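J.: No letters, just coordinates:
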């Protein structure tokens, strides 16, 4: 089975400095698998595959997973809280979990956005194959303007294969997409594949020109209101990675990690060693600045 050309990125904060590609087989834990502590089915790796990219594994299982692959080197481990929403109640039940101050802030943001657009929120939902095709036509140009696309290479995928996969999911009833409009123009989008009873937080983006109106937050809340009304889903999975947005909207979390398992070759040893040294240097710079070190000292350390 062919792997995926995967960039092993050297990053400072959200900015990618450079990357090295490897052919890796993704091993992705669904939220249900992570909560149950069960390992996904692992296909045998073809000879030309450099290894695996393990995504969103329960932190408690990381050691056991590495032990199962003694001929691989583990590295580039990232640890995070995997936030999710348990959708076993109503939207009103969900809102009740926020503090009064947070509920007030969310209402104020929605009212502010609506006031900028004549007094109502224009949020449109897309789920059929034809509707999701329309969603992609609206959201793709917007995605190119988002910081997710410009800085993180994480905008909406624009390949024919990715489009076909989303349309196939939509035809099977397994896509939920939303767009928030302002004066008739799209300013934020949200794309959610459906996996079983779980909504997967795949792509959220908004026009930075309207950041002061909090379009991402406004769209997230309105989409959740519509999704709770379907009374179909068990979880809303915010997937891997930390973030204030995920922490705010999530009701629960589980300690997870993502890491690489590369074949034990000289080149892979050098690559993972360089990545680990780079991450350690970035962490040292961050610690220095937090502890009162000057910006000039931080720059000097980065140059050394």
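T.: All right, it came through fine. From a predicted model like this one, the values you see are computed outputs, not experimental measurements.
J.: Every contact and neighbour count from this point should use C-alpha atoms.
T.: Noted.
J.: If you count neighbours, what's buried in the helix or strand harbouring residue 24?
T.: Taking DSSP states H and E as the criterion, residue 24 maps to strand 15-28. By 16 or more other CA atoms under 10 Å, the buried positions in strand 15-28 come out as 22, 23, 24, 25, 26, 27, 28.
J.: moving C-terminal of that strand, what's the next helix or strand?
T.: For strand 15-28, the following helix or strand on the C-terminal side (DSSP H and E) is helix 31-36.
J.: Quick one: list the elements packing against that following helix.
T.: The contact analysis (3 or more CA pairs under 8 Å, 6 or more residues apart in numbering; DSSP states H and E) places helix 31-36 against strand 51-58.
J.: so the strand it packs on versus strand 15-28, what angle?
T.: If you take axes from the mean of the first three to the mean of the last three CA atoms, to 10 degrees, strand 51-58 sits at 80 degrees to strand 15-28.
J.: Residues contacting strand 51-58, please?
T.: 23-30, 34-35, 37, 45, 72, 82, 239-240, 254-263 (CA atoms under 8 Å, 6 or more residues apart in numbering).
J.: on that earlier part again, let me know the closest of the buried residues of strand 15-28 to residue 297.
T.: Among the buried residues of strand 15-28, residue 22 lies closest to residue 297 (CA to CA), at 34.4 Å.
J.: ok, structure two:
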């Protein structure tokens, strides 16, 4: 039986969480392989203390089937997005051709600019073995500490014992790839990707905000994709849950997905669902109003 864990249901605007309600939920995260195989997931039994399920990356076409498998539970779609991925079997030339013209020209310009600042060099280092991965982690942590993802969201490259153990175990099994980009001799961006069953997963990424104007993350991403297309046996690059311009730019395919919250029909759970729905609708209305007034830049600064 999958164990329920305390998970916060966030009342969130952008990166800022205004409040949260904790519920004990059984997480049912779908891998890219499960998303692509076309079969609806099976929900595990709930323990007596569990409030319900959180199903993530559920293909939208499977929504009705999953809800039918949980009769009596109350449901809410928390977010909708495209699960982006890149087909690693088409070759790098075909991959580049699949990118939009604007993306290709932008990447050429950004790469050229990084090389100009670095004295004509594109300084990308690759990491794969346990010894290499330790060096990668030491340097990448220095970048991660300066990112807003770590400072505001706690979403930087982990440095706890469990992650380091996983990093070394994956490297020993040749199941992880990592890259670092330096600009003018200074570490600027990192990318960390586990590999399982031929699928490369976009796990941890970050760049030093001092290099924002040079788009180091995009430059590094292209070089990582170049390496992966040259490696036999890989099938897809999984950009994981959630949407974003970076993912849309580098993906070749996508599946319409959603995150589904299923709760037992208690009074407290019903009240939570109503509160979340009202908040989300209000936030969506506010976002539309901000867009109409042309205040997106100001709203972004306030959220951060």
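T.: Received it, and whenever you're ready, just let me know what you need. Just so it is clear, the structure is predicted and the values come from calculations on it, not from any experiment.
J.: circling back to that earlier point, post-alignment, the strand holding residue 24 of the first structure versus the second structure, mean distance?
T.: Following the fit onto the second structure, the mean deviation recorded for strand 15-28 of the first structure is 2.3 Å by mean CA distance after the TM-score superposition for the first structure.
J.: What separation is there between the nearest residue to residue 121 of the first structure once chain neighbours are set aside and residue 181 of the first structure?
T.: Spatial nearest neighbour of residue 121 of the first structure, excluding adjacent residues (CA to CA, 6 or more residues apart in numbering): residue 114 at 5.0 Å. For residue 114 of the first structure, the distance to residue 181 of the first structure equals 10 Å [CA to CA, to the nearest Å].
J.: hey, what's in contact with both of those two?
T.: By CA under 8 Å, 6+ apart, the residues touching both residue 114 of the first structure and residue 181 are residue 121.
J.: And the longest helix along the first structure, what's buried?
T.: In the first structure, taking DSSP state H as the definition, the longest helix is helix 266-290. Within helix 266-290 of the first structure, the residues that count as buried by 16+ other CA under 10 Å are 268, 269, 271, 272, 275, 276, 278, 279, 282, 285, 288.
J.: average offset between that helix and the second structure?
T.: Here the mean offset of helix 266-290 of the first structure against the second structure after fitting is 1.6 Å, by mean CA distance after the TM-score superposition for the first structure.
J.: what's next to that helix, contact-wise?
T.: Against helix 266-290 of the first structure from outside (CA under 8 Å, 6+ apart): 10, 11, 12, 73, 75, 76, 262, 294, 295, 298, 301, 302.
J.: What lies in contact with the strand or helix carrying residue 133 of the first structure?
T.: Using DSSP H and E, residue 133 of the first structure maps to helix 129-143. The contact list for helix 129-143 of the first structure (CA under 8 Å, 6+ apart) reads 126, 149, 155-156, 158, 163, 166-171, 175, 177-179, 186-189, 205-207.
J.: Buried ones among the residues you listed?
T.: Among the contacts of helix 129-143 of the first structure, the ones that count as buried by 16+ other CA under 10 Å are 126, 149, 155-156, 163, 166-171, 175, 177-179, 186-189, 205-207.
J.: Quickly note the distance from the nearest residue to residue 228 of the first structure once chain neighbours are set aside to residue 227 of the first structure.
T.: Counting by CA to CA, 6+ apart, the nearest residue to residue 228 of the first structure once its immediate chain neighbours are dropped is residue 91, at 5.6 Å. As judged by CA to CA, residue 91 of the first structure and residue 227 of the first structure stand 9 Å apart.
J.: Contact partners for residue 87 of the second structure?
T.: Taking CA under 8 Å, 6+ apart as the test, what residue 87 of the second structure contacts is 95, 235, 236, 237, 252, 253.
J.: No more questions from me, cheers.
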